[in-house]
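no sequence on this one, just coordinates:
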């Protein structure tokens, strides 16, 4: 089935499609995202013009083929270079730490994506608040399968487009419960969905102003805003302050000890402007975080409450 629109794009710098877009996937069962054996990434998205499915294929270190199906094809293809890190120029970037600079050299195509679709990143970020990732991914999967629309085009497996703002607002209380989402997170999603137009405007703001805009909404704090900035806004400096594991991961990766959020921010200060990139490089370098000694977060079942 021929695409409705296609783009052969040559990036201005080396770009690794899988590394760059991998952060957009919400678990292995994400109905909006899949990777096929040929290495292509398929992604279903909702644009202002309607639903679209993208197939993104790496051809060379800087050559990428983007194909699109659906009424939102033109809008999705227009955003594809930004999503693939077109604006994320790392020329001259150095950390001053041998292991991290080596990781940067080994991963020259690692880019920070900018989807410019804010609600698309905000809703799953709210679902991930204060629960284990596995549980949040299960909630996202169930809700998108139940209330999203079928992804257009010759998708390699059944895929869905995440609900529109009106779709999120229309989910009944009992369906949030069945999906394992407590009333507080459900209410936060419905609040932001009611102001989706204001939320989407954050994509055109400076990063500091976008964070301020997002955190005006009850239920959207610094952690949630950073998670959105890392995906929708292309912010290489967005640190997920308040993350259950991150401060201790950074503390042990750099200094071999636990850290508070404030200590983590102080430790990352030499890389202000690039702190999220540095954290990703720590992970790419295989730097080990805090040894697991204490109990892990437990699965919280909200369905009976």
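Ah, there it is. What you are looking at is a predicted structure, and each value in this text was computed from that prediction instead of being measured.

contacts and neighbour counts: CA atoms only from here.
Will do.

ok, residue 268 touching residue 276?
No - Residue 268 sits out of contact with residue 276 when judged by CA atoms under 8 Å, with a separation of 9.3 Å.

longest helix of the protein?
Criterion DSSP state H: the longest helix present in the chain is helix 133-147.

just checking, what packs against that one?
Packing partners of helix 133-147 (3 or more CA pairs under 8 Å, 6 or more residues apart in numbering; DSSP states H and E): helix 118-127, strand 160-161.

and if we set it to 7 Å?
Using 3 or more CA pairs under 7 Å, 6 or more residues apart in numbering; DSSP states H and E as the contact test, no helix or strand touches helix 133-147.

Name the secondary structure element that contains residue 46.
Assessed by DSSP states H and E, residue 46 sits inside strand 41-47.

Skip ahead from that strand and say which helix or strand is next.
Sequence-wise, the next helix or strand downstream of strand 41-47 (DSSP H and E) is strand 50-60.

quick one, that next one and strand 41-47 angle?
Counting by axes from the mean of the first three to the mean of the last three CA atoms, to 10 degrees, strand 50-60 lies at 150 degrees to strand 41-47.

Please list the residues outside the following helix or strand past strand 50-60 that contact it.
Later in the chain than strand 50-60, the nearest helix or strand by DSSP H and E is strand 63-69. Residues outside strand 63-69 that contact it (CA atoms under 7 Å, 6 or more residues apart in numbering): 3-11, 52-59, 77, 152-153.

Next: stretch 209-225.
Residues contacting stretch 209-225 (CA under 7 Å, 6+ apart): 125-126, 188, 199, 202, 240-243.

TSV for these, including distance to residue 164?
What follows is the contacts of stretch 209-225, written out as TSV (distance: CA to CA, whole Å):
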residue	distance to residue 164
125	16
126	16
188	15
199	13
202	17
240	26
241	28
242	28
243	28
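
report the angle between the axes of the strand holding residue 46 and helix 118-127?
Strand 41-47 runs at 110 degrees relative to helix 118-127, counting by the same axes, to 10 degrees.

Check the offset of the helix or strand just after the longest helix of the chain from the chain's centre.
Next helix or strand after helix 133-147 toward the C-terminus (DSSP H and E): strand 149-150. On the basis of CA atoms, centre = their mean, to the nearest Å, strand 149-150 sits 21 Å off its chain's mean C-alpha point.

Pasting the second one now:
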């Protein structure tokens, strides 16, 4: 194994690395991610230059990073997004339970992976099923259509677009994706080369290309905007348990009953941030047992 490239990226003061990165993974069993007991997080992904494994860990009030693989030269470009350097959490003006969540997670930032196709695939996997079922489908797809990642840790790279695009409906059915979602993931994969962010291209360009994929649901586009681009108003795809928690947090005792989407309207243009904050509270509750 070759020695890693080491980096010392700038990080926002007080960054909570775990809370910032955890929304990017597809559950605790995501083969592309590993959270270690020492507080480090490892991520395997594909870049235009090849495979990349990144390991990030808190260090001296900041973050230290190591990169393995032919995609290591892309690490400096990806790190600011992963660490939420672009994010402006102070733009969420909230009161009541939402303000309490903001105070509970002061180091949380909206990260962006910059991997648009992978995020759209994950959004399709999440649609209409529980978080467990979505994570299982994603993990099976990674194991069946991904590759071993460089570096330590035994991580897997996300599904290779060419394999997903060439798959048959039955190949995806056995992974837990019915015909509609299977068709969408193949469409995303066939367009994956066009979904790379190019240089200093504004995010709107790649979003337009993603929206231009025939038959792709708007929720998958929004999920990609949330995960890959860190858009604070984009709504990630969440399950019924998460939506119920949103209603519990956002509903006013003296207001008529409403669903999560309607209740989130009061928080434009920061709806996605509110969804993530509620998700962090659910993760904390699960960790506490």
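Nice, thanks for sending it over. Everything quoted here is computed from the prediction, not taken from an experiment.

After superposing, what score do the chains get?
Once the chains are laid over each other, their TM-score by TM-score structural alignment, normalised by the length of the second structure reads 0.85; 278 aligned residues with a CA RMSD of 2.7 Å.

Any chance of a ChimeraX selection covering the buried ones in the contacts of strand 63-69 of the first structure?
The ChimeraX selection below is limited to those of the contacts of strand 63-69 of the first structure classed as buried (16 or more other CA atoms under 10 Å):
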select :3,6,10,11,52,53,54,55,56,57,58,77,152,153
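
picking up where we left off before, check the contacts of stretch 209-225 of the first structure for burial and list the buried ones.
If you count burial by 16+ other CA under 10 Å, the buried members of the contacts of stretch 209-225 of the first structure come out as 125-126, 188, 199, 202, 240-242.

which among those gets closest to residue 17 of the first structure?
Set against residue 17 of the first structure, the nearest of those by CA to CA is residue 125 (22.1 Å).

which residues touch that closest one?
224, 227.

Give the aligned equivalent of it in the second structure.
Matched across to the second structure, residue 125 of the first structure falls on residue 123, judged by TM-score structural alignment.

Now do that match against residue 234 of the second structure, distance only.
12 Å (CA to CA, to the nearest Å).

Need the residues touching each of those two.
residue 223.

ok, back up a step: now the angle between strand 63-69 and the strand holding residue 46 of the first structure, please.
Going by the same axes, to 10 degrees, strand 41-47 of the first structure makes 50 degrees with strand 63-69.

Show me what strand 41-47 of the first structure is packed against.
strand 33-35, strand 50-60, strand 160-161.

I would like the range of the second structure that aligns with that strand, please.
Mapping strand 41-47 of the first structure onto the second structure (TM-score structural alignment) gives residues 41-47.

Aligned to residue 85 of the first structure, what sits in the second structure?
In the second structure, residue 85 of the first structure lands on residue 84 (TM-score structural alignment).

And that match, how far from residue 284 of the second structure?
Using CA to CA, we find residue 84 of the second structure at a distance of 21 Å from residue 284 of the second structure.

One more: residue 235 of the second structure?
Relative to residue 284 of the second structure, residue 235 of the second structure is positioned 21 Å away (CA to CA).

Could you pull up the residues touching the alignment partner in the second structure of residue 162 of the first structure?
In the second structure, the residue paired with residue 162 of the first structure is residue 158, using TM-score structural alignment. By CA under 7 Å, 6+ apart, residue 158 of the second structure lies in contact with 32, 45, 142, 146.

Please repeat the previous calculation with a cut-off of 8 Å.
Applying CA atoms under 8 Å, 6 or more residues apart in numbering to residue 158 of the second structure gives the contacts 32, 44-46, 118, 142, 145-147.

Of these, which is the most crowded?
residue 44 (28 neighbours; other CA atoms under 10 Å).

How much space separates the residue lying closest to that one once chain neighbours are set aside from residue 261 of the second structure?
The spatially closest residue to residue 44 of the second structure, leaving aside those adjacent along the chain, is residue 53, at 4.3 Å (CA to CA, 6 or more residues apart in numbering). Distance, residue 53 of the second structure to residue 261 of the second structure, by CA to CA: 36 Å.

of the contacts of residue 158 of the second structure, closest to residue 93 of the second structure?
For these, the residue nearest residue 93 of the second structure by CA to CA is residue 118; the value is 31.1 Å.

Report the separation between the residue nearest to the closest one when sequence neighbours are not counted and residue 248 of the second structure.
Spatial nearest neighbour of residue 118 of the second structure, excluding adjacent residues (CA to CA, 6+ apart): residue 158 at 7.1 Å. Distance of residue 158 of the second structure to residue 248 of the second structure, given as CA to CA: 34 Å.

next one: residue 204 of the second structure
Distance from residue 204 of the second structure to residue 248 of the second structure, counting by CA to CA: 33 Å.

Also residue 190 of the second structure?
40 Å.

who has more neighbours, these two?
A side-by-side neighbour count of residue 190 of the second structure and residue 248, using other CA under 10 Å, places residue 190 first with 18 against 13.

List the residues that contact the aligned residue in the first structure for the more buried one.
When the first structure is aligned by TM-score structural alignment, residue 190 of the second structure is paired with residue 194. Taking CA under 8 Å, 6+ apart, we find residue 194 of the first structure in contact with 165-166, 169.

how many other residues sit next to the closest residue to residue 71 of the first structure other than its chain neighbours?
The spatial neighbour of residue 71 of the first structure that comes closest, neighbours along the chain excluded (CA to CA, 6+ apart), is residue 50 at 5.3 Å. Other residues near residue 50 of the first structure number 16, with proximity taken as other CA under 10 Å.

Check residue 248 of the first structure too.
When neighbours are counted by other CA under 10 Å, residue 248 of the first structure comes out with 23.

list the helices and strands the helix or strand where it lies packs on?
Residue 248 of the first structure is part of helix 246-255 when elements are defined by DSSP H and E. If you count contacts as 3+ CA pairs under 8 Å, 6+ apart, helix 246-255 of the first structure packs onto helix 261-268.

C-terminal to the helix it packs on, what's the next element?
Proceeding N to C from helix 261-268 of the first structure, the next assigned helix or strand is helix 275-284, under DSSP H and E.

post-alignment, that next one versus the second structure, mean distance?
With mean CA distance after the TM-score superposition for the first structure, helix 275-284 of the first structure departs from the second structure by a mean of 3.0 Å once superposed.

That helix vs helix 261-268, what angle?
Using the same axes, to 10 degrees: helix 275-284 of the first structure against helix 261-268 is 90 degrees.

What lies in contact with helix 275-284 of the first structure?
Contacts to helix 275-284 of the first structure, defined as CA under 8 Å, 6+ apart, come from residues 95, 100, 103-104, 107, 112, 230, 235-239, 250, 253, 268-269, 271.
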